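Novice: Sequence first, then the predicted structure, then my questions.
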Amino acid sequence: MANAASGMAVDDECKLKFLELKSKRTYRFIIFKIEEKQKQVIVEKVGEPNQSYEDFTASIPADECRYAVYDFDFVTAENCQKSRIFFIAWSPDNAKVRSKMIYASSKDRFKRELDGIQVELQATDPSEMDLDVIKSRAA
């Protein structure tokens, strides 16, 4: 069902891949892209479980908006292995204004489709989704 505000539907593959990441840990990350012509959010790329955070950030275009989900593993101060699922709304300053508006207006509805997101990050510059930022938000 399309969102009245932005007219963007969410492709079923987005939800399926997210469920696989969340429950089976099949992927380390998923990058989503809005296909304007099809008026829907689609899966652009998935990252294998052994891929690093650097692999993830290298997969995001520097000058185009994207949504992304990253499964971050970490060890707590009490030495417990934990994981947090991050939702990252990437909207770089040098992206097209129209694109930024479409991504901004579609974000909340898209995020609601992905049940299980624990931390949300809004980033307009690579430093805003630096690994140190992820670590500080995960704890």
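Specialist: Received it, and whenever you're ready, just let me know what you need.
Novice: going forward, measure contacts between C-alpha atoms and count neighbours the same way
Specialist: Fine.
Novice: In the protein, what residue spans correspond to helices?
Specialist: 12-19, 53-58, 97-113, 131-138 (DSSP state H).
Novice: next, the one to line up against it:
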Amino acid sequence: MALMKTATTTSGMWMTDDCKRSFMEMKWKKVHRYVVYKLEEKSRKVTVDKVGAAGESYDDLAASLPQDDCRYAVFDFDYVTVDNCRMSKIFFITWSPEASRIREKMMYATSKSGLRRVLDGVHFELQATDPTEMGFDKIKDRAK
């Protein structure tokens, strides 16, 4: 597994090539609905934790996030405008639940900007500490 250094982050995390590849497959090929990323503290890497198939929903993404660990996620939100045009907006979500460790929250906070720079094409960002802060209604409201 090849590694590439993320753009300058204070945490010094490395990103696997799989991170960007999975994002590009979601963005351009539409083979994934979402990608969940995880920081591995010991190896100092950002890795792909889970990918959601094209047929999966936002609820599937929300259900895949751990209740006591932080994660990053990107979600491809497809919708139809009032003019009947199909549109797609990509959301970057920082999941930092209250039950996660303080050190983990700090690592995710300091590594976010480097990952975001690599994932080119994100339209909106959400930060959530509980499921209500990232409800599907918030996605729909932001996209339109």
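Specialist: Received, thanks. All values derive from a computational prediction rather than experimental measurement.
Novice: care to give me the TM-score?
Specialist: Superposed pair, TM-score by TM-score structural alignment, normalised by the length of structure 1: 0.96. Supporting alignment: 139 aligned residues with a C-alpha RMSD of 1.1 Å.
Novice: returning to that earlier point: closest one to Phe32 of structure 1 among the helices of structure 1?
Specialist: Across those, Phe32 of structure 1 has its closest neighbour in helix 12-19 (7.6 Å, C-alpha to C-alpha).
Novice: Report the buried residues of that closest one.
Specialist: Residues of helix 12-19 of structure 1 classed as buried by neighbour count (16 or more other C-alpha atoms under 10 Å): 14-15, 17-19.
Novice: which residues of structure 2 does that helix align to?
Specialist: Mapped onto structure 2 using TM-score structural alignment, helix 12-19 of structure 1 spans residues 17-24.
Novice: which residues of structure 2 fall in strands?
Specialist: Residue ranges of the strands in structure 2, as given by DSSP state E, are 3-5, 14-16, 32-40, 45-53, 71-80, 86-95, 124-128.
Novice: Present these as TSV; the columns should include mean neighbour count and distance to Val118 of structure 2.
Specialist: TSV is the format used below for these (neighbours: other C-alpha atoms under 10 Å; distance: least, C-alpha to C-alpha, whole Å):
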stretch	mean neighbour count	distance to Val118 of structure 2
strand 3-5	14	10
strand 14-16	21	9
strand 32-40	22	13
strand 45-53	19	12
strand 71-80	20	12
strand 86-95	19	12
strand 124-128	15	14
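Novice: Now render these as JSON lines, adding distance to Ala109 of structure 2.
Specialist: Formatted as JSON lines, the strands of structure 2 follow (distance: least, C-alpha to C-alpha, whole Å):
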{"stretch": "strand 3-5", "distance to Ala109 of structure 2": "17"}
{"stretch": "strand 14-16", "distance to Ala109 of structure 2": "15"}
{"stretch": "strand 32-40", "distance to Ala109 of structure 2": "11"}
{"stretch": "strand 45-53", "distance to Ala109 of structure 2": "13"}
{"stretch": "strand 71-80", "distance to Ala109 of structure 2": "10"}
{"stretch": "strand 86-95", "distance to Ala109 of structure 2": "8"}
{"stretch": "strand 124-128", "distance to Ala109 of structure 2": "10"}
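Novice: closest to Arg116 of structure 2 out of the ones you listed?
Specialist: strand 86-95 (7.9 Å).
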